[in-house]
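here is a sequence together with a model predicted from it:
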Amino acid sequence: MALGGIRIGISGWRYAPWRGKFYPKGLRQKDELAYAASKFPTVEINGTFYSLQSPDSFRQWAAATPDNFVFAVKGRTTLEIDHKRRLRHAIEIRHDSFRTPAFIALLRKHRIGLVCADTVDWPLLMDLTADFIYCRLHGSEELYASGYDDTTLKRWAIRVAAWAKGREPADALRVTAKPAPRPAGASKGRDVYVYFDNDAKVRAPVDAARLAQLVKPALR
């Protein structure tokens, strides 16, 4: 079976506490995205969730990153783009009222991904609803702050590997027992996107890099 693509990165990149720790001392702020893109194949844009961004900002971000780099854009409403670009949608739930088979069925009907969000405050679900997986690791002990030890990251690496192979993890937390639709093409796995959002204590880039290392042996 052909593996789906795996991209592991960070949520946001402009954080003052990262300067001199993740970012080298003296690095210009305008060069931080380019530096992050040299370490990770994808970044989630947080600012688009809180306010509209100018077209010029998007042009600058695109110019600062490689052609094969992937941005995940957080938002509240639909986005209009040209048809040359593929647009996928994923929804992150933050209330237990979404723990229903009906909601999972609705996402599957429209091929919208269910964000697998690891956090102490919101539901953690792994029901597969689209041809890709979208994970946001916010910190399972302290929101936006706690890091992930190797034992926990190895568990996530096994999950990522299973998803990329078109399977489901043995420990998947689901609200429905109904099998997920197979990815398009019987021999193709699912694309997997993982973003670390535990930025407060400069854990996100460290944990993202470590998970990327651990996924490799898990794929064997």
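Received it, and whenever you're ready, just let me know what you need.

rest of the way, CA atoms for contacts and neighbours
Fine.

check which helix or strand covers the residue nearest to the spatial centre of the chain.
Taking Cα atoms, centre = their mean as the criterion, residue 194 is the residue nearest the geometric centre of the chain, at 3.1 Å. Using DSSP states H and E, residue 194 falls within strand 191-196.

got the angle for the helix or strand just after that strand vs strand 191-196?
Per DSSP H and E, the first helix or strand lying C-terminal to strand 191-196 is helix 204-218. Angle, helix 204-218 to strand 191-196, by axes from the mean of the first three to the mean of the last three Cα atoms, to 10 degrees: 140 degrees.

just the helices in the protein please.
32-39, 47-50, 55-63, 101-110, 150-164, 204-218 (DSSP state H).

could you measure from the residue of the chain positioned farthest from its centre over to residue 201?
In the chain, the residue that sits farthest from the middle, by Cα atoms, centre = their mean, is residue 26; the gap is 29.0 Å. Going from residue 26 to residue 201 by Cα to Cα, to the nearest Å gives 20 Å.

ok, second structure coming up, stack it against the first:
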Amino acid sequence: MGGAIHVGVGGWTYEPWRDNFYPKGLTQSRELDYASRKLTAIEINGTYYGTQKRESWRKWTAAVPDGFCFTAKASRYCTNRRVLAEAGESIAKFLGQGLAELGPKLGPILWQFAPTKVFDRDDFARFLDLLPSEQEQVPLRHALEVRHPSFVDAAFVDQARERGCAIVFADHPDYPEIADLTAPFVYARLQKTVAEEATGYSPDRLDHWAAVARAWAGGAAPEGLSYAGDGAAGVGAQRDVYLFVISGAKERNPAAAMALIERLG
């Protein structure tokens, strides 16, 4: 028993997935419909680069079944700035574009920071204070993807936990791995798929990540991962898990996600 585990990929429009993940001849207009019935979540990355029309959010909501969820990467104008505490206007613009149209199909918001962004305790705390708990009466959850080693700091973990924000767990060759449990959910991005494996990861690694996801959902802090603070803090409570196969050999990511879903039953 445990929280719900949602598994997916980044986006749904990618040329190599045609005749690979998508059936031959499937029209582009039906790709989201198809993907949402093979996966259980999709991370929307286009929102990082530009604002989407409110009608698009309504269309995406209607295209996917109940129980499916989207997460959305926040605009770069919110996170790629020298002083994060000055991001209030950009945050409001991003959240107000229409993502509340997703309603219960809205998963966490992903706030991704540049690999060069260094942890500034005061400035980051002020940024976190700008993140609202709801938008248009739809509850919001926030996940923080930090990619500079200075964030491997118990003070950062404490800041995230105090505000109920998840620290994104990254399986990446260059970015820090921070597995501390700081929110009522876990957000993980697996980024080491390889083209040589039909399912992106080897069967052993897929078994490993399925076991880790189950442990997270059950409220455990899995052994063998890296923690910046007290690894035992936050254990015990069941958590929903959002796990995305991102980057790496992108053409293999849907197969990896489906293999994980199969293992998770």
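Arrived safely, thanks for sending. A quick note: this is a predicted structure, and the numbers were derived from the prediction, not measured.

for residue 6 of the first structure, which of the helices of the first structure is the nearest?
helix 150-164 (7.0 Å; Cα to Cα).

specify, as a residue range, where that closest one falls in the second structure.
Using TM-score structural alignment, the residues of the second structure aligned to helix 150-164 of the first structure are 203-217.

for residue 181 of the first structure, give me its contacts.
128, 129, 130 (Cα atoms under 8 Å, 6 or more residues apart in numbering).

tally of neighbours for the aligned residue in the second structure for residue 137 of the first structure?
By TM-score structural alignment, residue 137 of the first structure lines up with residue 190 in the second structure. Using other Cα atoms under 10 Å, residue 190 of the second structure has 21 neighbouring residues.

how about residue 190 of the second structure, what does it touch?
170, 171, 172, 243, 244, 245, 246.

against the second structure, what's the mean shift for the strand ranked longest in the first structure, could you check?
The strand spanning the most residues in the first structure, taking DSSP state E as the definition, is strand 132-139. Superposed on the second structure, strand 132-139 of the first structure shows a mean distance to its aligned partners of 0.8 Å (mean Cα distance after the TM-score superposition for the first structure).

what sits closest to the residue farthest from the centre of the first structure if chain neighbours are left out?
Leaving out its chain neighbours, the residue that sits closest to residue 26 of the first structure by Cα to Cα, 6 or more residues apart in numbering is residue 20, at 7.6 Å.

what is the neighbour count of the one you found?
Applying other Cα under 10 Å, I find that residue 20 of the first structure has 11 neighbouring residues.

show me what it lines up with in the second structure.
Under the alignment (TM-score structural alignment), residue 20 of the first structure maps onto residue 19.

gap between the equivalent of residue 161 of the second structure over in the first structure and residue 56 of the first structure?
Under the alignment (TM-score structural alignment), residue 161 of the second structure pairs with residue 108 in the first structure. Using Cα to Cα, one obtains 35 Å as the distance from residue 108 of the first structure to residue 56 of the first structure.

please identify which of those two sits among more neighbours.
Between residue 108 of the first structure and residue 56, counting by other Cα under 10 Å, residue 108 is the more crowded of the two (19 against 9).

ok, the residue mapped onto residue 240 of the second structure from the first structure to residue 37 of the first structure distance?
The criterion is TM-score structural alignment: under it, residue 240 of the second structure has residue 191 as its aligned partner in the first structure. Distance, residue 191 of the first structure to residue 37 of the first structure, by Cα to Cα: 19 Å.

what's the answer for residue 13 of the first structure, then?
Relative to residue 37 of the first structure, and taking Cα to Cα, residue 13 of the first structure is found at 10 Å.

which residues are common contacts for these two?
Joint contacts of residue 13 of the first structure and residue 37 (Cα under 8 Å, 6+ apart) are residue 43.

rewinding a little: in JSON lines: the contacts of residue 190 of the second structure, plus distance to residue 151 of the second structure.
Supplementary listing: the contacts of residue 190 of the second structure in JSON lines, determined by distance: Cα to Cα, whole Å:
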{"residue": "170", "distance to residue 151 of the second structure": "13"}
{"residue": "171", "distance to residue 151 of the second structure": "16"}
{"residue": "172", "distance to residue 151 of the second structure": "15"}
{"residue": "243", "distance to residue 151 of the second structure": "21"}
{"residue": "244", "distance to residue 151 of the second structure": "22"}
{"residue": "245", "distance to residue 151 of the second structure": "23"}
{"residue": "246", "distance to residue 151 of the second structure": "21"}
